[in-house]
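Visitor: No sequence on hand, only this structure:
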C-alpha cells in the first residue's frame, strides 16, 4: 500500500502555483516539489493530485492495477468531488483525476486537516517561494 499526500499553494496576486507530493511506501518517503500551471488554488489542488497519481501509476506500470493507494488531501473540494464524481466548476479536473485513479486497484481518498498534511504543505510552499524568487 502507498500513502500519498498532496498540497498546492497559490499566490493570488501573481497567479503562480506550486505543489508538494509526499509518498510513503515500505517506511520510505519520497518528496517532490512541482511547479503548476494553475492560477487558482482549487485548480492547483486538482492538478497536483493528478500529477502525483500519474507519476505513481507510471512508476508502477502494470503493478498499479494491483496497488492500493491511500490518498490524503487537505482540499475539501478535491475530496468531496472525488466522492461524488462531480464538481460544478471543476468537472474536467475531476474527470482527469478519476481517469488516473482508475489505473489502480483501489484509491481511498481521505480529507485531512492542514496540520496533518504538513509534509506536502511545506513542500508546496517551498516550491511556490522558489517560483516567486525566479520571477523577481
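Guide: Happy to help now that I have it. Every value quoted in this text rests on a predicted model; they were computed, and no experiment measured them.

Visitor: only C-alpha atoms for contact and neighbour calcs from this point on.
Guide: Will do.

Visitor: Just the endpoints, please. Distance across stretch 101-116?
Guide: In stretch 101-116, first residue to last residue: 23 Å (Cα to Cα, to the nearest Å).

Visitor: take the one below as the second:
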C-alpha cells in the first residue's frame, strides 16, 4: 500500500495556490511541490489529490493507494463518489479517471497536525512562487 498525504496552500480565496504531496512507500518518503495557479482553496485541495494520483499512476500503477488529506470536503466528496458542485465536477471526474489506474484507492480525513509535512511543502512552494513569479 502506498500512503499519500496531500495539502494545498492558497494566498486568497480564490488566489495563487500550490500543492504539497508526500508519498510513503516501505521505508522511503518522496516529497513533491507544485504551483497550481489561481484557484479557490477547495479546488486547490482537489488538484493536490489529482497531482498525487498522477504521480502514483506513473510510479506505482496497480497499487493500493491511501490518500490522506485534511480537507473534509475533498475526502467526503471522493468517498461518496458524488458532487453537485459544478466547480468541483471536472476535478472530481478527473480524479475518478485516475483511480482506474490502481487496484484500489481510498481516502482518509486526517487532522491538520498529522498533515504538517504536506502543508509545509505547499506553503514553501507558494512562498517561492510569490518571491519569484517567473519560476513555476
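Guide: That came through, no problem. As the structure is a computational prediction, the values presented were derived from the model and not from experiment.

Visitor: Do a quick rundown of the helices in structure 1.
Guide: 41-60, 76-84, 91-101, 118-135 (DSSP state H).

Visitor: Let's have those helices in CSV, adding mean neighbour count and distance to residue 27 of structure 1.
Guide: Formatted as CSV, these follow (neighbours: other Cα atoms under 10 Å; distance: least, Cα to Cα, whole Å):
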stretch, mean neighbour count, distance to residue 27 of structure 1
helix 41-60, 20, 16
helix 76-84, 17, 25
helix 91-101, 17, 23
helix 118-135, 18, 15
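
Visitor: Could you find the counterpart of residue 121 of structure 2 in structure 1?
Guide: Mapped onto structure 1 by TM-score structural alignment, residue 121 of structure 2 lines up with residue 123.

Visitor: re the thing from before, of the helices of structure 1, which is nearest residue 35 of structure 1?
Guide: Residue 35 of structure 1 lies closest to helix 118-135 among those, at 6.8 Å (Cα to Cα).

Visitor: which residue is nearest the centroid of structure 1?
Guide: Structure 1 has residue 49 as the residue nearest its centroid, 2.4 Å off, counting by Cα atoms, centre = their mean.

Visitor: Surely residue 96 of structure 1 is in contact with residue 50?
Guide: Yes. Residue 96 of structure 1 lies in contact with residue 50 (Cα atoms under 8 Å); the separation is 7.1 Å.
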